[in-house]
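# just coords:
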C-alpha cells in the first residue's frame, strides 16, 4: 500500500538532490564559457556582458559580486606557474615582465574560494600600478613569498594552494578581440620550503 508512494518520494528526493548537487558543482567549477588563456593567466572577457552564457550569469548571481563592464576592465587569474604546477604558499615565485597597457592594475592573492588572503596588517598583501617598483625598461619583478623579500614583495604566508588575481582597469584591449595578443607577466617558481 505504501510501497508506490514511498518509491515515488524516494525518486523525487534523488532527482531533486542530484540536480541541486550537480548545479552547485557546475557553478563552483567555472565562471562560464569563452575563456582566454595567456600562459598561466585565464580571463573571461564576456562574463560581464549581456551576451554571456547562463552559467556565467548564475555564477555572478551566486557570488553576489559586481563585475566590471567589458570596456572598464578585465580580471585575469592564475592557479599555476608557467610550467603548469599549482601555486603553493610554501613556495616562492617571481612574477616578471610587464602588464598589458592599462590605466591602472591591481595584483593580489586569493584562496580557492576566491577570498583574498590576509596576512598581518603590516605585510603587503596587494600591489598596484602606483606602488610597484620598476626597472629602467619599465618591467618589474614581484616576489611572491612567505618571508620578506627586497623590492616588490607580495606576502602569501599560508602554506596552501592559492591563486593570483591581476585586474586591468581601463585597458584599451578589454573591449576588443586584441586581448588574445596581450603579453602577460611570467610566473616562475624559485623553490619551495627552506630551499
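Yep, it's here. Computed from a predicted model, the values in this text were never measured in an experiment. Numbering: from 1, shown residues only.

# C-alpha from now on. contacts and neighbour counts both.
Noted.

# Which strand or helix spans residue 65?
Using DSSP states H and E, residue 65 is not contained in any helix or strand.

# Show the contacting residues for residue 56.
Applying CA atoms under 8 Å, 6 or more residues apart in numbering to residue 56 gives the contacts 30-33, 47.

# Of all residues in this structure, which one is nearest the centre?
With distances taken as CA atoms, centre = their mean, residue 77 lies nearest the centre of the chain, 2.9 Å away.

# if we can go back for a sec, possible to save the contacts of residue 56 as CSV with distance to residue 163 and secondary structure?
Formatted as CSV, the contacts of residue 56 follow (distance: CA to CA, whole Å; DSSP: H, G, I helix; E, B strand; the rest coil):
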residue, distance to residue 163, secondary structure
30, 14, coil
31, 15, coil
32, 18, coil
33, 20, coil
47, 19, coil
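
# What remains of those if I keep only buried residues?
31-32, 47 (16 or more other CA atoms under 10 Å).

# next one: the helix ranked longest in the chain to chain centre, how far?
Counting by DSSP state H, the longest helix found in the chain is helix 3-29. Remark: helix 3-29 is offset 31 Å from the chain centroid, using CA atoms, centre = their mean, to the nearest Å.

# who's in contact with the residue lying closest to residue 128 once chain neighbours are set aside?
Once flanking residues are discounted, residue 128 sits nearest to residue 106: 4.2 Å by CA to CA, 6 or more residues apart in numbering. With contact taken as CA under 8 Å, 6+ apart, residue 106 is in contact with 126-129, 165-168.

# same deal with residue 157?
89-90, 119, 145-147.

# Please identify the helix or strand for the residue nearest to the centre of the chain.
strand 73-78.

# One more: residue 107?
Under the assignment here (DSSP H and E), residue 107 is part of strand 104-110.

# Now do that strand against strand 73-78, angle only.
40 degrees (axes from the mean of the first three to the mean of the last three CA atoms, to 10 degrees).

# and residue 140, how many neighbours does it have?
20 (other CA atoms under 10 Å).

# want to compare, so here's the second one:
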C-alpha cells in the first residue's frame, strides 16, 4: 500500500497543502499509478472531466490527525469548476471515517457560504458550530478535493489555483 501511495505522491504537483497527480485519469498513467488509483479508490474520470487534489498535511506541513481540530477556508467559484466536494478519509484504510452524523464531506451545494461565496468549515472529533465535519480522535486522515467539469484555466493552472487553506485550530 505504501508503495502505491508513494507513486501518487512522487508524481504529484504541490499547491499549498494539496497534491495533484496529472496522471490520474490520463491514458498515459503508468501501471503503478493505475494500481494506486484502483486501491485508493478514486473513480479516476478523464482529466478533462475532473481534477483530484489530496491533502494529508495542513498548511504548516503537519500530518492531519484526528487528535487535532482544523479549519478549512476557501472559495471555489462556478468559474473554477461546475461542482466540487471535499471529503475526509481515514489515511490507513482509505475509507470514510464513521461518525454518528453520517456526514463525510462538504460540496458547493451543501455548505453554508458567506456573503462573498467563500466558505469555512471545521474538522474535529468535538462538535463545532457552523459547518462541521466530524472525525474520530485516533486516525490520521486525508482530504480529497474533487473539482468536476473544471474550467480550462483551472486545468491549466493547477500549481497556482487558489485552493482551500487547511489550518490547525487546536491540538493536545
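On my side now, so go ahead. Predicted model, so just to flag it, every value in this text is computed and none were measured.

# ok, back up a step: in structure 2, what range does the strand holding residue 77 of structure 1 match?
Mapped onto structure 2 using TM-score structural alignment, strand 73-78 of structure 1 covers residues 50-55.

# The matching stretch: average distance to aligned residues in structure 1?
Following the fit onto structure 1, the mean deviation recorded for stretch 50-55 of structure 2 is 0.9 Å by mean CA distance after the TM-score superposition for structure 1.

# tell me how far that stretch is from the chain's mean position?
6 Å.

# Out of the contacts of residue 56 of structure 1, which are shared with structure 2?
Retained in structure 2 by both residues aligned by TM-score structural alignment, their matches' CA atoms under 8 Å are the following of the contacts of residue 56 of structure 1: 30-31, 47.

# Including distance to residue 4 of structure 1, could those residues go into a markdown table?
Formatted as a markdown table, those follow (distance: CA to CA, whole Å):
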| residue | distance to residue 4 of structure 1 |
| --- | --- |
| 30 | 39 |
| 31 | 41 |
| 47 | 46 |
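
# hey, where'd the helices end up in structure 2?
2-10, 31-40, 152-156.

# just the strands in structure 2 please.
13-15, 18-20, 50-55, 69-74, 81-90, 105-107, 119-124, 132-134, 141-150, 165-170 (DSSP state E).

# In a markdown table: those, plus distance to residue 157 of structure 2.
Listed next are the strands of structure 2 as a markdown table, based on distance: least, CA to CA, whole Å:
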| stretch | distance to residue 157 of structure 2 |
| --- | --- |
| strand 13-15 | 10 |
| strand 18-20 | 11 |
| strand 50-55 | 11 |
| strand 69-74 | 17 |
| strand 81-90 | 13 |
| strand 105-107 | 22 |
| strand 119-124 | 22 |
| strand 132-134 | 29 |
| strand 141-150 | 11 |
| strand 165-170 | 17 |
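
# nearest to residue 39 of structure 2, of those strands?
strand 81-90 (13.5 Å; CA to CA).

# corresponding residues in structure 1 for the closest one?
Strand 81-90 of structure 2 covers residues 102-111 of structure 1 once aligned (TM-score structural alignment).

# And stretch 106-124 of structure 2, by the same measure?
Under TM-score structural alignment, the match for stretch 106-124 of structure 2 is residues 127-145.

# ok, and what's touching the matching stretch?
Here stretch 127-145 of structure 1 has contacts from 89-98, 104-108, 149, 151-157, using CA under 8 Å, 6+ apart.

# quick one: which of the strands of structure 2 is nearest residue 40 of structure 2?
strand 81-90 (10.2 Å).

# wouldn't residue 171 of structure 1 be in contact with residue 75 here?
No - contact criterion CA atoms under 8 Å: residue 171 of structure 1 and residue 75 do not qualify, at 10.8 Å.

# re earlier: pick out the most distant pair among the contacts of residue 157 of structure 1.
Maximum distance among these (CA to CA): 14.2 Å, for 90 and 119.

# quick one: which of these two has more around it?
residue 90 (17 against 14).

# Alignment lookup: the more buried one to structure 2.
In structure 2, the residue paired with residue 90 of structure 1 according to TM-score structural alignment is residue 67.

# List the contacts of that match.
So residue 67 of structure 2 contacts 124-125, 136-139, 171-172 (CA under 8 Å, 6+ apart).

# Looking at those, spot the one nearest residue 41 of structure 2.
Nearest to residue 41 of structure 2 among these, with distances taken as CA to CA, is residue 139, at 18.3 Å.

# How about the closest one, nearest residue that isn't a chain neighbour?
residue 66 (5.4 Å).

# need the contact list for the one you found.
Applying CA under 8 Å, 6+ apart, the residues near residue 66 of structure 2 are 124-125, 135-141.

# looking at those residues, which has the most residues close by?
That'd be residue 135 among these, by other CA under 10 Å, with 30 neighbours.
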